[in-house]
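Participant: Have a look at this fold, sequence not included:
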């Protein structure tokens, strides 16, 4: 059996134990959280150590509760709701949408099994303590067929059909009662729908009329579409947002109503959309119609360090002790001196003094302020100023008050790591420091120092018995574009950009070599539209220096094209990434995720070297500061689709493809830029970097360079389902491999168009996820189904030989979902 743990950094497997997190002082709540993390990790470690027993226990539980009768606790003369079906005759209806209107659903199933009902049935009927009580809590009691709810379902389904325009349709339910089980069939006979013949718009408010009628071209109501009430509601919402963005602060969709004139013979509907005028009382208490007003922003007040607790306890007295500064159309109000740069608020604010109210601009302000990661509470309020109302011009005035409550500016975290690299035990630690506004401009700065030491098994390796690793890095995220040529303020307000600067250093002292890696990067990230994000690294430098390596190690890599990956080298990269994600965390619906990444390296340095006739080394490579630089192009695409079945089940699909092409000054990609397969986030039936390239059969888990390639193709499928407590289950299938482009030093590792598809590895398995809300631990058991390292014709393991626990099973431990 192989064991692979989620890789955090440079092949060291980590379990993080957070000691404390301080933010000015040590908080009791933080202590509780950290204790919970430690408890969770201890539980998870025990689960990992007894993985065989867990798997066996799950199998036994499945066998036990599936053997139990599902009607064990169904009372006499009652029936377990076994299944229900919906049969639709004619009509274009979405069955998944219709199911929401069925009032009574049977017990949940996982792969056809009533897992939760089975757990409930394992309990003892008259016992309310111990194991039985626990089984009843995590299980699900039997759903008893209810005739009243079945009739209600029929009524709800009829109402749904009416709302969609299918009036006078017929819905019937048929119930089959057998062996204490009830099965319901809902039969829907759909009539011809009513269609919209004409749509007219009417508005008697002369103030509102122009803004309203000019927008009717954008209506979502289309002639000859079904007379669908949901579409009418969407139109009301659309008009409300539109008018609120045009300054009508008090307008809402209750002022919008429809008149429908229908014919049962032609099934056509003439539709009129009306805008009501608001009403007001005269001094004589008569109710008269008035006009909708546009509202101008009178003043903008920003409380930059608002304390809700003090404001509640002190009442109006809290506001009398505040300082006010007026800058660029904003009144900045704070208690004492606030070091926050006023320009940061100005850049994130879209509610401007003297401008018309706009709901869209209010939402943009929320979004931009939240993206600063500086405020834990953002509250934007508006107050109407009665004394400034101008009824003759139909204008109103409102003040805007933004109450911003900050996070603690500084925090630090200490972590201890237990490490295990192929059985070699070690210990490591991290110190992390964060400042949310280092220079007063909401510059989020993260500083990290790490170190680790690991004892090597003396029986396997002679000489030095320890490996050490030391490093540190700093990342500064600035909430604006810092450009050498222009300020790009308009772009900054529209797309919420960030400038990101980072630098780091890592030193590794291993048995076979000693290596130091230095890196720095400078780039930008910004929002595109609602679902798009962009990232550009104008410059990323990585320098690798290998001052020492054993002769055995050198002899090994000298015989392969990987030699250039372990030579001293410099990597200069320009990178662009695009991310599309249409997930809506407020709604349980399907969504897509796409990441496109492209990078080029060494072209500028190569051009300069050629123009200046720079000196080359003995291998003909140009050098910078005595170190050869890498030159390559790399492109990869990651596409994911998440099919949300219900609140407890999801199917995740993933396809990944990537290629890296070395050229010019490089024979191979830098080692850190090469693709690999296997491990907790890849093909889980293999250890990380233990698969490929191609049909290479060089053996598993050498202590020399891992198995990598220039091309990677991978596909993953995972069915995820909630079980009980914090436990979630998963079933998965992974397929893919890596290949080399220009060298066949790894026998069978070269990418060949007519052969590569025969070299796909396929693995399957099951996993458990422990969702502790603040972190998700993952345990996956992968099994090889098809191994490309075996001779052609014998690659499918099933049917050719029996599975070996030692060679064909791999346990992977990770944090978070694999994709």
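Facilitator: That came through, no problem. Computed from a predicted structure; not experimentally measured.

Participant: Please count neighbours and contacts with C-alpha atoms only from this point.
Facilitator: Noted.

Participant: need the contact list for residue 407.
Facilitator: When contacts are counted by CA atoms under 8 Å, 6 or more residues apart in numbering, residue 407 is found next to 374, 375, 376.

Participant: are any of those buried, and which?
Facilitator: Listed as buried from the contacts of residue 407 are 374, 375; burial here means 16 or more other CA atoms under 10 Å.

Participant: Quick check: buried residues in stretch 362-376?
Facilitator: By neighbour count with 16+ other CA under 10 Å, stretch 362-376 contains the buried residues 362, 364, 365, 366, 368, 369, 372, 373, 374, 375.

Participant: do the same with stretch 773-784
Facilitator: Burial within stretch 773-784, assessed by neighbour count using 16+ other CA under 10 Å, is assigned to 776, 777, 778, 779, 780, 781, 782, 783, 784.

Participant: you'd agree the fourth one is in a strand?
Facilitator: Yes. Secondary structure assignment places residue 779 in a strand (DSSP: H, G, I helix; E, B strand; the rest coil).

Participant: In contact with it: list those residues for me.
Facilitator: So residue 779 contacts 48, 767, 768, 769, 811, 812, 813, 814 (CA under 8 Å, 6+ apart).

Participant: again, 7 Å this time
Facilitator: Listed by CA atoms under 7 Å, 6 or more residues apart in numbering, the contact set of residue 779 reads 767, 768, 769, 812, 813, 814.

Participant: Which of those residues fall within strands?
Facilitator: Under the assignment DSSP state E, the contacts of residue 779 contribute 767, 768, 769, 812, 813, 814 to strands.

Participant: For these, could you give me TSV that also reports distance to residue 277 and neighbour count?
Facilitator: Below are these laid out as TSV (distance: CA to CA, whole Å; neighbours: other CA atoms under 10 Å):
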residue	distance to residue 277	neighbour count
767	60	21
768	59	23
769	56	25
812	65	26
813	63	27
814	60	23
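
Participant: for comparison:
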């Protein structure tokens, strides 16, 4: 403690003492005795006055380097008058190192910087010296400019040099063996950020590697720096791009789940296939066509095997490895200060443009069906700090519903309204996702944060209001005179944490929450955008959309023999999950888990008492727990989870309690069995 205060925080006169109080805790029995020795330490600290920075001086025998360092002095994190702080000094070392590496000093490292101080004036302040050493046996640090840049566009090991065609484009030298370029030279030129005769920048080298590596056409990217033989201040580059052997690739998958509800069983199976072209138009555009078909079967002693649901979807996506901002939204955001200039510059250079078009059809047999058509235009960008931004300014979703079992919903107008045909729109802003991944640190901690903000119909809403104010009418715009425009604000947060204790045991937790708010002439949010809980990746003791909303008890909860399709959704969602994972034997892993959560409506629903959110929402949290077995095949996992209801979201009318008794938990037998592929989170 004393060393920390003196040498890390500038309390050079600090004195620290401590008092230790030792305790023995234990008990004895016929089986033996148990003793535990506890120690309580009390620190007595006389910190004294904290020293400050009197002055800051840079020193080096390399006068040109020193001149450059002095030119960026104003950006220093260490200022006269600041308190002495070791972390602040380390930040300054990192700043100097990065600035030098980004201004031609590519071989510079932080270990060339030494920090010393002089407190001889006895004024409780210190003169700080940053001494920049030179590399032995040289007397200066070499400052490099970029020389010749050669790009081998279809490189492979052992490629004969005499078979290559050479061409100079945009100041770069291109080499190819094929009759024509696999990828347009203009795209490759725009993907190289260091320029000839300019000082070499570390950031430009890293951006170049990231950009070229993101081009799906190439399997390997090598960026080789070669000192010029005639000029020691010039660094030449050879960029070797090795393409994938095949332009088209195919991928298929099979997914499934199994769950129980009393004596009833539900089994779902989904088959998917994907066809990908890595270089559709010669600009490393990635085109993908994905199709998926699935069904869900139910079984009970009364009905036998029956088909409960079917689903079919087709999705087209074109990914262009450049920023195509034909709406000018990026420039507008930069000029208005919504985003910083540096962020816009990086976004413009490294963002990928995505165009998608698709359709899906879901048929819940004898209940309802929905056909959805979607189209969108947007961008995908991952920053150097591993933060991903997915922004779609332009997007449309047309959802067409058909209710087959009107008797089930006719008593509830709010649910019926959520099943209206609707068109979701975004002409300037549709949605924005922010995804941050923190890689595993030395202590085994890692986490993932996903934020999604979605806005639909706001441009149409304000345009409609403006039109009505000019015309003096109260006309409500509709698409094709019969389809409502979806008007809502939706936000969802998903945070995941993982702690790896060793190679065989780990702890994982997730918090998921969301809210959707309709506005304008929309009384309820669209059914397809509401929230639900339950199922193999949520509250595993319940089936999909079984719990909630709030403390409402669905009459179908009393049905035990028939496979039931639930439609319990809400405007607000709170969910928490945690599980301890461990290895049992060979490929067999185990887990113990706890799930909690529910959904609520924003408005009171007289047909569903207790469904709306209140200040006592925590009394309506459903809690489940259980255990699981996982067959870990490395590239995928087959998961068997056995969930038990521990706490109901509604109060039992007879017990006056939400908690299940131990007897009731035992009566659940093997619990709610959920079979799925891969981890739930």
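Facilitator: Yes, it's here. Please read all numbers here as calculations on a predicted model, not as lab measurements.

Participant: quick revisit: and of the buried residues of stretch 362-376 of the first structure, the nearest to residue 746 of the first structure?
Facilitator: Each of these was checked against residue 746 of the first structure using CA to CA; the closest is residue 373, at 47.8 Å.

Participant: so which strand or helix has the residue mapped onto residue 403 of the first structure from the second structure?
Facilitator: Residue correspondence to the second structure (TM-score structural alignment): residue 403 of the first structure is matched to residue 240. If you go by DSSP states H and E, residue 240 of the second structure is part of strand 234-243.

Participant: compared with the first structure, how much does that strand deviate?
Facilitator: Strand 234-243 of the second structure, aligned to the first structure and superposed, deviates on average by 1.5 Å (mean CA distance after the TM-score superposition for the first structure).

Participant: Could you list the buried residues of that strand?
Facilitator: Buried residues in strand 234-243 of the second structure (16+ other CA under 10 Å): 234, 235, 236, 237, 238, 239, 240, 241, 242, 243.

Participant: what's the distance between the very next helix or strand once past that strand and the middle of its chain?
Facilitator: Following strand 234-243 of the second structure in sequence order, the next helix or strand is strand 248-261 (DSSP H and E). The gap between where strand 248-261 of the second structure is centred and where its chain is centred comes out at 23 Å by CA atoms, centre = their mean, to the nearest Å.

Participant: Taking strand 248-261 as reference, get the angle to whichever helix or strand comes after strand 248-261 of the second structure.
Facilitator: On the C-terminal side of strand 248-261 of the second structure, the nearest following helix or strand under DSSP H and E is strand 264-277. Between strand 264-277 of the second structure and strand 248-261, the angle comes out at 170 degrees (axes from the mean of the first three to the mean of the last three CA atoms, to 10 degrees).

Participant: which residues sit in contact with the most centrally placed residue in the second structure?
Facilitator: In the second structure, the residue lying closest to the centroid (CA atoms, centre = their mean) is residue 435, at 2.8 Å. By CA under 7 Å, 6+ apart, the contact list for residue 435 of the second structure reads 387, 388, 389, 449, 450, 451.

Participant: ok, now residue 146 of the second structure?
Facilitator: Applying CA under 7 Å, 6+ apart to residue 146 of the second structure gives the contacts 195, 196, 197, 198, 199, 200, 234, 235, 236.

Participant: returning to what we had before: which among the buried residues of stretch 773-784 of the first structure gets closest to residue 198 of the first structure?
Facilitator: Taking those together and measuring to residue 198 of the first structure by CA to CA, the closest member is residue 776, at 54.2 Å.

Participant: The closest residue to the closest one other than its chain neighbours: neighbour count?
Facilitator: In this structure, residue 776 of the first structure finds its nearest non-sequential neighbour in residue 816, 4.9 Å apart by CA to CA, 6 or more residues apart in numbering. Residues within reach of residue 816 of the first structure, counting by other CA atoms under 10 Å, total 15.

Participant: ok, longest helix in the first structure?
Facilitator: Counting residues, the longest helix found in the first structure (DSSP state H) is helix 28-49.

Participant: For residue 84 of the second structure, see how far away the residue nearest to residue 86 of the second structure when sequence neighbours are not counted is.
Facilitator: Of all residues not flanking residue 86 of the second structure in the chain, residue 8 sits nearest, at 4.8 Å (CA to CA, 6+ apart). Note on residue 8 of the second structure: its distance to residue 84 of the second structure, by CA to CA, to the nearest Å, is 8 Å.

Participant: swap in residue 93 of the second structure?
Facilitator: With CA to CA as the criterion, residue 93 of the second structure and residue 84 of the second structure are 15 Å apart.

Participant: Those two: who's more crowded?
Facilitator: When neighbours are counted by other CA under 10 Å, residue 84 comes out ahead of the other of residue 93 of the second structure and residue 84, with 26 against 22.

Participant: isn't that one right up against residue 56?
Facilitator: No. Counting by CA atoms under 7 Å, residue 84 of the second structure sits too far from residue 56 to count as a contact (11.7 Å).

Participant: Which of the three states applies to residue 345 of the second structure?
Facilitator: helix.

Participant: what do we get in the second structure for residue 443 of the first structure?
Facilitator: Here residue 443 of the first structure is matched to residue 285 in the second structure, going by TM-score structural alignment.

Participant: and its match, how many neighbours?
Facilitator: Counted with other CA under 10 Å, residue 285 of the second structure comes out at 23.

Participant: what's the answer for residue 353 of the first structure, then?
Facilitator: 19.

Participant: What of residue 64 of the first structure?
Facilitator: For residue 64 of the first structure, the neighbour count with other CA under 10 Å is 14.

Participant: still on that earlier bit, what's the strand holding residue 240 of the second structure packed up against?
Facilitator: Packing contacts for strand 234-243 of the second structure, counted by 3 or more CA pairs under 7 Å, 6 or more residues apart in numbering; DSSP states H and E, involve strand 145-152, strand 218-227.

Participant: which residues touch it?
Facilitator: Residues contacting strand 234-243 of the second structure (CA under 7 Å, 6+ apart): 144-156, 217-228.

Participant: now swap in stretch 74-93 of the second structure and tell me
Facilitator: So stretch 74-93 of the second structure is in contact with 8, 9, 10, 50, 51, 52, 53, 54, 55, 56, 110, 113, going by CA under 7 Å, 6+ apart.

Participant: now stretch 515-527 of the second structure
Facilitator: Defining contact as CA under 7 Å, 6+ apart, one finds that stretch 515-527 of the second structure is touched by 414, 417-419, 461, 487-492, 530, 571-573.

Participant: Among the residues you listed, which lie within strands?
Facilitator: 488, 489, 490, 491, 492, 572, 573.
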